[in-house]
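>>> Quick one, structure for this:
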Amino acid sequence: MIFQQLFEAESCTYTYLLACEQSRQAVLIDPVESEVARYIEALNILGLTLAYTLETHVHADHVTAADALRRRLGSQSVVHRDAGVLCGDLLVTDGMHLHVGSLDIEVRSTPGHTSGCVSYYLGDRIFTGDALLINGCGRTDFQQGDAGQLYDSVHREIFSLPEATLIYPGHDYHGQTVSTVGKEKKDNPRLGGQISRAAFVALMANLKLGYPAQMAVALPANQACGRLAVNQSS
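Here you go, the predicted structure:
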């Protein structure tokens, strides 16, 4: 498998490039609109064809590159059917598998940060979006967020995996790139250890976070796979 972890500094977003070495078919998980040229360059250097862009959820802190890449490269946009994104080419549900050459990517529904969150599980690693971060998790105070649901999702779909499973998050604000299921189960300050569901719900209710700086642009744009932002800037 070909694998690259890419970073967009303004929103501290990780985008992941995965590809089959034999078929040269590729996917990008959570691509950012401002980084399109960088993605195309990486694909060209490696001789890859982009099959899918995979969204872990409708983002509030950056604009997705899904539509820009679809128009330029012919890739298909993949989102969860509960995300409210009718522009998606493929609306996935829990337990579905995406086959990209030899890659078998399992969709695991992990709602709670938003109602349409998914994680993508592939062999020894899982891409958790904002559901589970390194030493943290996504907020649950808007976009149909639900702290109890997030607690259940993480424990059922992520913490149930082998402890050596690699966790690749959607963001990190401290330079961390990867963790493991075992480490997060033990040490995550919000969800790890023996924290109860009720204690987690109470913790999340009292975070008092400000809204993301790009939210007013990002949410409507991402409900159109990023197309509104492209139209506004052209």
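>>> make it CA atoms for all contacts and neighbour counts henceforth
Noted.
>>> right, and residue 178 touches residue 133 too?
No: with contact defined as Cα atoms under 8 Å, residue 178 does not count as touching residue 133 (9.3 Å).
>>> Now the second one, please; I'll put the structures next to each other:
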Amino acid sequence: MIFRQLFDPQSSTYTYLLADSESGEAVLVDPVFEQVRRDAALIEELHLRLVCTIDTHVHADHVTGAWMLNHRLGSQIAISAASGAKGAHRYLADGDICGFGSRSLTVRATPGHTNGCITLVLDDESMAFTGDCLLIRGTGRTDFQGGDPHAMFRAVHERIFSLPETCLLFPAHDYRGLTVTSVGEERRFNPRLGGELCEADFVGYMTNLGLPHPRQIDVAVPANLTCGSAANLPAQAADPDWAPLSYSFAGIWELSPQWLEENLRAVQIIDVREPDEFDGPLGRLPQARLISLGELSGRTGELDKERPIVTVCRAGGRSAQATVVLRRAGFENVANLPGGMLRWRAEGRAVENAAM
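Got it, this is the predicted structure:
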């Protein structure tokens, strides 16, 4: 099985990618709207097919990426039937199974943070995804969206702590950089409901938290009640349209060699190799201009911000970093040539000053 834990620093949200290695079918748990481009890039790079996104509840601190992923990748949208959300393809109830290839996640209802919270348990009970119910050495709050500390205490003890002690638990959030815990750890060490703490202890603890409401609640909840549909989406920068670009999981916009060869005069080609490489046996692209990577940040004033820029190097690594430098300097239409001159030459494309 393929497993990846992804993070959105703005909302401290974890998104989880699980995929069956043989079939390539995948599910994404708790996707974040602002990270859809990143998540789609990873799925495409790993040659996976996203069959479903699953939200563990109606989030109050970020907008789900479910709707946008459905439109980009054709994935089905799933959420708890008790959530009150509209626009999903599948409404989940306790005991339902979400399959991906030969693997599956089983739904366990774990209300308390909201009435529609669910925990997703992997088929072999080695992992569970607890949403905002059980966090690492903590729990989700219970003071809005129909929260109920009594329901949460019972859900954790009956539906999560009943899993094997070795079962790894992955929450939807962590605010201290922690990534994973286990049933055994939380039974013993969770300061809110572990050890010998009883339901009354937990209710008293949660009733007196005194937390402010999430900053994004007025935007996130209405959007998530429609699974992040376009009518309730916040603004997001559109994909560049000056060329047919692709976005890598590393966060780099890339351009195909074929398009570049056909449009050499439409862009600024910046070769970021050293001078001896620029004049060396690999040759250089027609129309290319040499500005070594180490000099680039100090020479951006020589470039035209109105014309797109394509960066080039030997194999695509230094030129990828060059796109980062240029974007920091305020250049918006920038792309890397993946594979660099090695790929360009291997594909038999036009070069200047090359050794035969």
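>>> hey, what's in contact with both of residue 178 and residue 133 of structure 1?
Residues touching both residue 178 of structure 1 and residue 133 (Cα atoms under 8 Å, 6 or more residues apart in numbering): residue 169.
>>> Give me the more crowded residue out of the two.
Shown here are residue 178 of structure 1 and residue 133; by other Cα atoms under 10 Å, residue 133 has more neighbours (24 against 15).
>>> Sort out which residues of the top helix by length along structure 2 are buried, please.
Ranked by residue count and defined by DSSP state H, the top helix of structure 2 is helix 317-328. Of the residues in helix 317-328 of structure 2, those buried under the neighbour-count criterion (16 or more other Cα atoms under 10 Å) are 318, 319, 320, 322, 323, 324, 325, 326.
>>> Can you tell me which of these is closest to residue 254 of structure 2?
residue 320 (8.6 Å; Cα to Cα).
>>> Chain neighbours aside, what residue packs nearest to the closest one?
The spatial neighbour of residue 320 of structure 2 that comes closest, neighbours along the chain excluded (Cα to Cα, 6 or more residues apart in numbering), is residue 336 at 5.5 Å.
>>> looking at this, residue 36 of structure 1 is in a strand?
No: counting by DSSP: H, G, I helix; E, B strand; the rest coil, residue 36 of structure 1 is located in no strand; its state is helix.
>>> In structure 1, which residues correspond to the helix or strand that the longest helix of structure 2 is followed by?
Counting by DSSP states H and E, the next helix or strand C-terminal to helix 317-328 of structure 2 is strand 334-336. The aligned range for strand 334-336 of structure 2 in structure 1 is empty, by TM-score structural alignment.
>>> Show me which residues of the next helix or strand after strand 334-336 of structure 2 are buried.
Counting by DSSP H and E, the next helix or strand C-terminal to strand 334-336 of structure 2 is helix 340-346. Neighbour counts over helix 340-346 of structure 2 (16+ other Cα under 10 Å) mark 340, 341, 343, 344, 345 as buried.
>>> tell me which of these is nearest to residue 23 of structure 2?
For the buried residues of helix 340-346 of structure 2, the closest approach to residue 23 of structure 2 (Cα to Cα) belongs to residue 343, at 30.1 Å.
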